[in-house]
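Asker: No sequence on hand, only this structure:
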């Protein structure tokens, strides 16, 4: 009976891939006879799974839409993907934060021990921000390696990568030797993944973009207990002037000096921007967008005095926007 149940779950997993499977394909994947596959399909139908049949050369079996949500079956990769998605789901959209947390708890409760350990390694901190600037996809193995190092408190040896994901070779101008980092938190913010850790070479806390790191095999070296400056990982990440970001390749990139503290601008600047500390009350923000008007618009959201605006294309875009808003103001009148 156990073999029959396990085989039925494997069959269910195949049928959920939104394609038609021929009887011979299913029999080959399950390593059973076609007669056994037909019997297992009837078993699923008896459990109210809507297994559809299509006749003809391109036909076969697939799972259709049910009237109610039946029990689901995930393989290891699917379960981990759902766990990560539930943790990174926007919590401000229609109040889904509580529902996502309950779904994650339900999923965790039924996971086998080996899978639960892997999922726990991916417990992360998600910071809220109004900006979402997608980064290159992070491989599941990279996520699991970073999450495991954080959970088990083990030193990471990393190499810095270029913005395109390539790794500089010795002799290249941008090559830097491997660094030893004590990872303390795995964070998502503004559509990007970050590792917060203590850099042993610099003896300083750093925020690194995960897609800009090449992770070497686990070291097994223990992380020393350390207190994060301020004790609040969200505040630390959002107010860090350098989060390992390098301005992405945008159609337009410009900068301006702002009459605001760097930690204030860093908190609200889009991911991928660069905030340079110029003093207690001033900083320089470098930002990219698909148009010069877009760069100017982002700068304007900070509602502060600007100077040292570069390049000339950005200054011209600012002047155009000023003329447009002056025209709007004239149409509206003083009232």
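Answerer: Ah, there it is. Just so we're clear, the structure is a prediction, and the values are computed from it rather than from any experiment.

Asker: Please make it C-alpha for all contacts and neighbour counts, starting now.
Answerer: Noted.

Asker: and the next element down the chain from the longest strand along the chain?
Answerer: Assignment by DSSP state E gives strand 179-189 as the longest strand of the chain. Downstream of strand 179-189, the first helix or strand assigned by DSSP states H and E is strand 192-199.

Asker: what's the longest helix in the protein?
Answerer: For the chain, the longest helix by residue count, based on DSSP state H, is helix 312-332.

Asker: For it, which outside residues touch it?
Answerer: 254, 292-293, 295-296, 309 (C-alpha atoms under 8 Å, 6 or more residues apart in numbering).

Asker: count of residues packed around residue 326?
Answerer: As a burial measure, residue 326 scores 12 neighbours (other C-alpha atoms under 10 Å).

Asker: any idea how far it lies from residue 320?
Answerer: Taking C-alpha to C-alpha, to the nearest Å as the measure, residue 326 falls 10 Å from residue 320.

Asker: can you check residue 193 too?
Answerer: 36 Å.

Asker: returning to what we had before: identify each buried residue in the longest helix of the chain, please.
Answerer: Under the neighbour-count criterion of 16 or more other C-alpha atoms under 10 Å, helix 312-332 has 314-315, 317-318 buried.

Asker: follow-up on the earlier one: select from the contacts of helix 312-332 the one having the most neighbours.
Answerer: Counting by other C-alpha under 10 Å, top hit in the contacts of helix 312-332: residue 296 with 24 neighbours.

Asker: Quickly find the element holding it.
Answerer: Going by DSSP H and E, residue 296 is part of helix 292-300.

Asker: what's the answer for residue 13, then?
Answerer: According to DSSP H and E, residue 13 maps onto helix 2-15.

Asker: Over to residue 309?
Answerer: Residue 309 belongs to strand 306-310, assigned by DSSP H and E.

Asker: Go ahead and name everything in contact with that strand.
Answerer: 254-259, 315.

Asker: Okay, and which of these map to helices?
Answerer: residue 315.

Asker: tell me the two of the contacts of helix 312-332 that are most distant?
Answerer: Put simply, by C-alpha to C-alpha the two of the contacts of helix 312-332 set farthest apart are 293 and 309, 13.2 Å from each other.

Asker: Pasting the second one now:
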């Protein structure tokens, strides 16, 4: 076989090793249409290129792609390449400070090695898509990685934290899991000073240091559910209850978890076309604006402050229409 054929076969072998955790030599040979001896030679070629292909002999043995000391070239199929390019573009406008430039560099490298047909597909997707800047809370990449490693290693973390009023306080916690809504990052952790589970926003942390003290093994709440409850029930002036003529899934896609909780309507629990939004906000006028943009019929069950805010918004819009007419 010529050099081009050998190269193509080695790339196919690499693709197979990336697709599954383990392959026997017989499986690889049958899939590639070659002998097991040829598979062994191609494995050695991959190793010479820096790919850590591990082999285990005996019954149940085979080949698998291990972790190396450096990152070798990756082999992506068409769908993976397009998905990676799109994800990198989103990361260029993300919430992690310092990751934008790295994402842009990676996206540039990927575009350089893409075949023209894929480059055209990605360009078409980018040109047909616009990024809408939103109210995201940026965090430092070092903070993110320090917290992530502490969760992995199960060690305590110390940091200075600003509460919702901007008041600073030192915290020592045992972190469990980070949760992101796309707009903000949160940490579920056991607060040692308060002897209870707490939710912390990463963008309000400073001077984050991981200690060498191990976390105490303890049962913890579900991170996603706990953070959802925490961020949708901050202390507020009023808690609003709104019945919406739309499915719960539809409303959840429009309402950030920081705004409120969406669930079945207690008075119509079997009606999939209705749901109940329980939202806590400091500013009823802000909630009125958010309800208006949902584009569905809403019934304000309470409190009166929210009803009044909706009435004020309606009057202002009516006045604007009157002036325009």
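Answerer: Yes, it's here. In this text, all values refer to a predicted model and were calculated from it rather than measured experimentally.

Asker: Once they're superposed, what TM-score comes out?
Answerer: Remark: TM-score between the superposed chains equals 0.46 [TM-score structural alignment, normalised by the length of structure 2]; 178 aligned residues with a C-alpha RMSD of 4.1 Å.

Asker: The helix holding residue 296 of structure 1 - contacts with which helices or strands?
Answerer: strand 252-258, strand 282-289, helix 312-332 (3 or more C-alpha pairs under 8 Å, 6 or more residues apart in numbering; DSSP states H and E).

Asker: would you turn these into CSV with distance to residue 206 of structure 1?
Answerer: Shown next, in CSV, are these (distance: least, C-alpha to C-alpha, whole Å):
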stretch, distance to residue 206 of structure 1
strand 252-258, 24
strand 282-289, 19
helix 312-332, 31
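
Asker: Those: which one's closest to residue 106 of structure 1?
Answerer: strand 282-289 (40.6 Å).

Asker: just the angle between the closest one and strand 252-258, please?
Answerer: Inter-element angle recorded for strand 282-289 of structure 1 and strand 252-258: 160 degrees (by axes from the mean of the first three to the mean of the last three C-alpha atoms, to 10 degrees).

Asker: What is the neighbour count of residue 264 of structure 1?
Answerer: By other C-alpha under 10 Å, the residues close to residue 264 of structure 1 number 17.

Asker: Output the contacts of helix 312-332 of structure 1 as TSV; include the columns distance to residue 62 of structure 1.
Answerer: Shown next, in TSV, are the contacts of helix 312-332 of structure 1 (distance: C-alpha to C-alpha, whole Å):
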residue	distance to residue 62 of structure 1
254	52
292	50
293	49
295	49
296	51
309	59
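
Asker: From those residues, pick the one nearest residue 286 of structure 1.
Answerer: Using C-alpha to C-alpha, the contacts of helix 312-332 of structure 1 come closest to residue 286 of structure 1 at residue 254, 5.7 Å.

Asker: Against which helices or strands is the helix or strand containing residue 226 of structure 2 packed?
Answerer: According to DSSP H and E, residue 226 of structure 2 maps onto helix 223-231. Counting by 3+ C-alpha pairs under 8 Å, 6+ apart, the packing neighbours recorded for helix 223-231 of structure 2 are strand 168-180, strand 185-191, strand 196-201.

Asker: Could you dump those strands into a markdown table with distance to residue 141 of structure 2 and mean neighbour count added?
Answerer: Shown next, in a markdown table, are these (distance: least, C-alpha to C-alpha, whole Å; neighbours: other C-alpha atoms under 10 Å):
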| stretch | distance to residue 141 of structure 2 | mean neighbour count |
| --- | --- | --- |
| strand 168-180 | 14 | 18 |
| strand 185-191 | 12 | 22 |
| strand 196-201 | 14 | 18 |
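
Asker: The ones you listed: which one's closest to residue 298 of structure 2?
Answerer: strand 168-180 (28.5 Å).

Asker: quick one: the helices in structure 1?
Answerer: Counting by DSSP H, the helices of structure 1 are 2-15, 23-30, 34-46, 76-88, 97-109, 113-120, 140-152, 233-239, 262-268, 292-300, 312-332.

Asker: Point out the most buried one among the ones you listed.
Answerer: Counting by mean count of other C-alpha atoms under 10 Å, helix 262-268 has the highest mean neighbour count of the helices of structure 1, with a mean of 21.

Asker: what's residue 146 of structure 2 in contact with, if anything?
Answerer: By C-alpha under 8 Å, 6+ apart, the contact list for residue 146 of structure 2 reads 208-210.

Asker: got the buried residues for whichever strand or helix holds it?
Answerer: Secondary structure from DSSP H and E places residue 146 of structure 2 in helix 141-153. Across helix 141-153 of structure 2, burial judged by 16+ other C-alpha under 10 Å covers 143-144, 147-148, 150-151.

Asker: related to what we said a few turns ago, report the inter-axis angle for the helix holding residue 13 of structure 1 versus helix 76-88.
Answerer: Relative orientation of helix 2-15 of structure 1 versus helix 76-88 (the same axes, to 10 degrees): 60 degrees.

Asker: now residue 323 of structure 2, what's its secondary structure?
Answerer: Classification of residue 323 of structure 2 using DSSP: H, G, I helix; E, B strand; the rest coil returns helix.

Asker: gap between it and residue 6 of structure 2?
Answerer: Relative to residue 6 of structure 2, residue 323 of structure 2 is positioned 75 Å away (C-alpha to C-alpha).

Asker: Which of those two has more residues huddled nearby?
Answerer: Between residue 323 of structure 2 and residue 6, counted using other C-alpha under 10 Å, the more crowded position is residue 6 (12 against 8).

Asker: that's a helix at the more buried one, yeah?
Answerer: Yes: per three-state DSSP, residue 6 of structure 2 lies within a helix segment.

Asker: Please report how far it lies from residue 187 of structure 2.
Answerer: Here the criterion is C-alpha to C-alpha. By it, residue 6 of structure 2 lies 49 Å from residue 187 of structure 2.
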